[in-house]
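Asks: here you go, sequence then predicted model.
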Amino acid sequence: MATRKQTKSSLPPTLSLDCLGSAEEVAGLPGPGQWLVLSYIPTSLFSLKMSAATSTVGKTLLVPTPYAFKMALLDASLRHGFPRNPEELVPLLARAALRIGVPSAAVVTHTIVKVRQEPKDRKSGAPYIPAVAYREFVYYSGDLSFAFDLSTLDVSTASWIASVAPAVQYIGKRGGFLQYSHSLRLEQLSKRFTASVVSLAGELPRRVHLAWLDDFGPEAVFEALNSYSAAKIKREKHRGFVETVIPLGLVNTGPGFAHYQADPD
């Protein structure tokens, strides 16, 4: 059965700042607090290739992207049978503002690994041939956090996020495992959280670097984002890229690693 596409005018209203500034509970968490913060303990190495990376040279981003975490929520919701239609959720997540809280330190390892890839001439010989590729993996010291701006969410979607969050077990590549820690609401975020370049106000942390992080586009629909769909994803329509300040700065490098740290709290 075909589903009706949701338009911006048909989406439910978002939570008001007056509500978020009171002690009233939202998503099962007491206020006040505009930000719903979900914290996770990384339990393995993380890797998420930059959009410009190739299959041979796989440079990784230092942190997960809003797109990756929103997709992780949808994946966990489907796997665990939460009663929400993903086709209805995607437009609601597309308007949701999400910022990433970085750990105190991150170390990127530079490795050469053996892989098997399709040959250029696919008509003859084996379907895959041995090759080598450059890969990067990130070790985190400290928790990863994901902060949703509740003023960009409706009450039902906020409750769904808080309910699904403990079921998220990995992000990025399947080996990038996480363990859910806790949720809370905050009135303001610290400088340990990412921010888009265009939204910056005030003094920057001393240790930062810039990266393009992807997010759901303004017209994102589940059919386009679904890996098993034949629909093509369109840049800036279904998936957008935002130049982002990441509060981790390079402090040391060596032949096989790069060490990043955040400013102390």
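Replies: Looks like it arrived, so ask away.

Asks: can we go C-alpha only for contacts and neighbour counts from here?
Replies: Will do.

Asks: how about the helices in the stretch 151-265 of the chain?
Replies: 155-164, 222-225 (DSSP state H, counting those that start in this stretch).

Asks: reformat these as TSV; add mean neighbour count.
Replies: As requested, those are exported to TSV (neighbours: other Cα atoms under 10 Å):
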stretch	mean neighbour count
helix 155-164	18
helix 222-225	18
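
Asks: quick one: closest of the ones you listed to T56.
Replies: helix 222-225 (24.5 Å; Cα to Cα).

Asks: list the helices and strands the closest one packs on?
Replies: Helices and strands touching helix 222-225, by 3 or more Cα pairs under 8 Å, 6 or more residues apart in numbering; DSSP states H and E, are helix 86-94.

Asks: nearest to V37, out of the helices of the stretch 151-265 of the chain?
Replies: With Cα to Cα as the measure, helix 155-164 is the member of the helices of the stretch 151-265 of the chain nearest V37 (9.3 Å).

Asks: picking up where we left off before, mind putting the helices of the stretch 151-265 of the chain into JSON lines with distance to E243?
Replies: Conversion of those to JSON lines gives the following (distance: least, Cα to Cα, whole Å):
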{"stretch": "helix 155-164", "distance to E243": "25"}
{"stretch": "helix 222-225", "distance to E243": "21"}
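
Asks: alright, now check it against this:
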Amino acid sequence: MKFSVIYQPTNLFSLKESNSTNSGAKSLLIPSPYSIKMALFNQAITIDGKDIFEEKKSKEFAFIKDAIIEYRVLGSFCLNNCFVTIQSLRDGKYRGKPSFREYIYLSDNIEIIFDVKSEEAKQYLQKYLHRINFFGKRGCFFQFVGYRDNPGEPNVKEFDASDFSSGLLQEFDDISPNAQFKNVDNFDKSGAKRDKHIFVIPVRKMNSSKSYTHFRCI
């Protein structure tokens, strides 16, 4: 069962790749499945608490964890290349050091498509999706626009060497199918369990300089 939610970017977006260092971090063009699901957990816990997720075989935890996420993107992406100062703890003191970051302007709405197993799962996710107002770094705001029961055809596809599609390849994280709530709880010592997927984002480079890179959807 598929449905989609549409968000309008209202600020510059930045979400560094998980294998980046603090000193140099290129950004994903769109929110990863992991970041979307963590935003859902954040809203669910803020509103209803986390006890329901800690139950053994929690169906609510499975509703979020097992959702398959796809995307439909349009328009342009303008990546601003910035050097910022971050605080690094060295010798017991915080010291400033330069760090590379990308901040992205998205010209059009983004449609996030969910594939879930039941109507109950759909209703549960829609209880919280319209409350989400940022993905990635705090301050990367998105405005909820609406739901669609008949979503558009996804144009961001997982990389398949036997079925070549032109575009930009980026590595995205998702919650592992065998993860438990303790593996997504920031206050638990258990490590995160993530799967990695390579997606092809259908964009073509139009212009670039030392300060920016402009991509446009194909």
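Replies: Sure thing, it's come through. Worth saying up front: this structure is predicted, and the values here are computed from it rather than measured.

Asks: what's the TM-score once they're superposed?
Replies: Once superposed, chain against chain, the TM-score is 0.90 (TM-score structural alignment, normalised by the length of the second structure); 214 aligned residues with a Cα RMSD of 2.2 Å.

Asks: that older thread, out of the helices of the stretch 151-265 of the first structure, nearest to F146 of the first structure?
Replies: Closest of the helices of the stretch 151-265 of the first structure to F146 of the first structure is helix 155-164, at 11.0 Å (criterion: Cα to Cα).

Asks: in the second structure, what range does that closest one match?
Replies: Under TM-score structural alignment, the alignment places helix 155-164 of the first structure onto residues 119-128 of the second structure.

Asks: next, the mean deviation of that stretch compared to the first structure.
Replies: For stretch 119-128 of the second structure, the mean deviation from the first structure after alignment is 1.2 Å (mean Cα distance after the TM-score superposition for the first structure).

Asks: how far does stretch 176-194 of the first structure sit from the chain's center?
Replies: Its chain's average C-alpha position is 12 Å from that of stretch 176-194 of the first structure, according to Cα atoms, centre = their mean, to the nearest Å.

Asks: over to stretch 60-77 of the first structure?
Replies: How far stretch 60-77 of the first structure lies from its chain's middle: 3 Å, per Cα atoms, centre = their mean.

Asks: what's in contact with it?
Replies: With Cα atoms under 8 Å, 6 or more residues apart in numbering as the test, stretch 60-77 of the first structure has contacts from 47-50, 84, 86, 93, 98-100, 102, 106, 108, 135-138, 161, 164-165, 167-172, 211, 213-216, 239.

Asks: with L204 of the first structure as the reference, name the closest of the helices of the stretch 151-265 of the first structure.
Replies: helix 155-164 (29.5 Å).

Asks: related to what we said a few turns ago, among the helices of the stretch 151-265 of the first structure, which comes closest to T54 of the first structure?
Replies: T54 of the first structure lies closest to helix 222-225 among the helices of the stretch 151-265 of the first structure, at 20.5 Å (Cα to Cα).

Asks: for the aligned partner of F69 of the first structure in the second structure, helix, strand, or coil?
Replies: Using TM-score structural alignment as the criterion, F69 of the first structure maps onto I36 of the second structure. Three-state call for I36 of the second structure (DSSP: H, G, I helix; E, B strand; the rest coil): helix.

Asks: neighbours of I36 of the second structure, just the number please.
Replies: Neighbours of I36 of the second structure under the rule other Cα atoms under 10 Å: 20.

Asks: returning to that earlier point: nearest to L248 of the first structure among the helices of the stretch 151-265 of the first structure would be which one?
Replies: For those, proximity to L248 of the first structure was assessed by Cα to Cα; helix 155-164 is nearest, at 26.6 Å.

Asks: which residue ranges of the stretch 101-250 of the first structure form strands?
Replies: Taking DSSP state E, counting those that start in this stretch, the strands of the stretch 101-250 of the first structure run over residues 105-117, 129-141, 144-149, 178-186, 195-196, 209-216, 239-246, 249-254.

Asks: residues in contact with L225 of the first structure?
Replies: L225 of the first structure neighbours (Cα under 8 Å, 6+ apart): 233, 238.

Asks: separation between it and S163 of the first structure?
Replies: From L225 of the first structure across to S163 of the first structure, the span is 22 Å (Cα to Cα, to the nearest Å).

Asks: one more: D143 of the first structure?
Replies: Computed as Cα to Cα, the D143 of the first structure to S163 of the first structure distance reads 20 Å.

Asks: same check, this time on I171 of the first structure
Replies: For I171 of the first structure, the distance to S163 of the first structure equals 17 Å [Cα to Cα].

Asks: can you check F137 of the first structure too?
Replies: Taking Cα to Cα, one finds F137 of the first structure at 30 Å from S163 of the first structure.

Asks: off-centre distance for the match of helix 155-164 of the first structure?
Replies: Offset of stretch 119-128 of the second structure from its chain centre (Cα atoms, centre = their mean): 19 Å.

Asks: what is the neighbour count of the closest residue to K114 of the first structure other than its chain neighbours?
Replies: Distance criterion Cα to Cα, 6 or more residues apart in numbering; nearest residue to K114 of the first structure, sequence neighbours excluded, is V132 at 4.6 Å. By the criterion of other Cα under 10 Å, V132 of the first structure has 13 neighbours.

Asks: isn't V132 of the first structure right next to S55, touching?
Replies: No: if you go by Cα atoms under 8 Å, V132 of the first structure and S55 don't touch, sitting 10.2 Å apart.

Asks: look up how far V102 of the first structure lies from S145 of the first structure.
Replies: For S145 of the first structure, the distance to V102 of the first structure equals 7 Å [Cα to Cα].

Asks: higher neighbour count, the two?
Replies: Neighbour count, other Cα under 10 Å: between S145 of the first structure and V102, V102 has more, with 26 against 21.

Asks: could you find the closest non-adjacent residue to the equivalent of that one over in the second structure?
Replies: Using TM-score structural alignment, the equivalent of V102 of the first structure in the second structure is V73. Counting by Cα to Cα, 6+ apart, V73 of the second structure lies nearest to I110, which is 5.3 Å off, once chain neighbours are set aside.

Asks: contacting residues around the alignment partner in the first structure of the one you found?
Replies: Matched to the first structure by TM-score structural alignment, I110 of the second structure sits across from L144. By Cα under 8 Å, 6+ apart, L144 of the first structure lies in contact with 39-42, 100-103.
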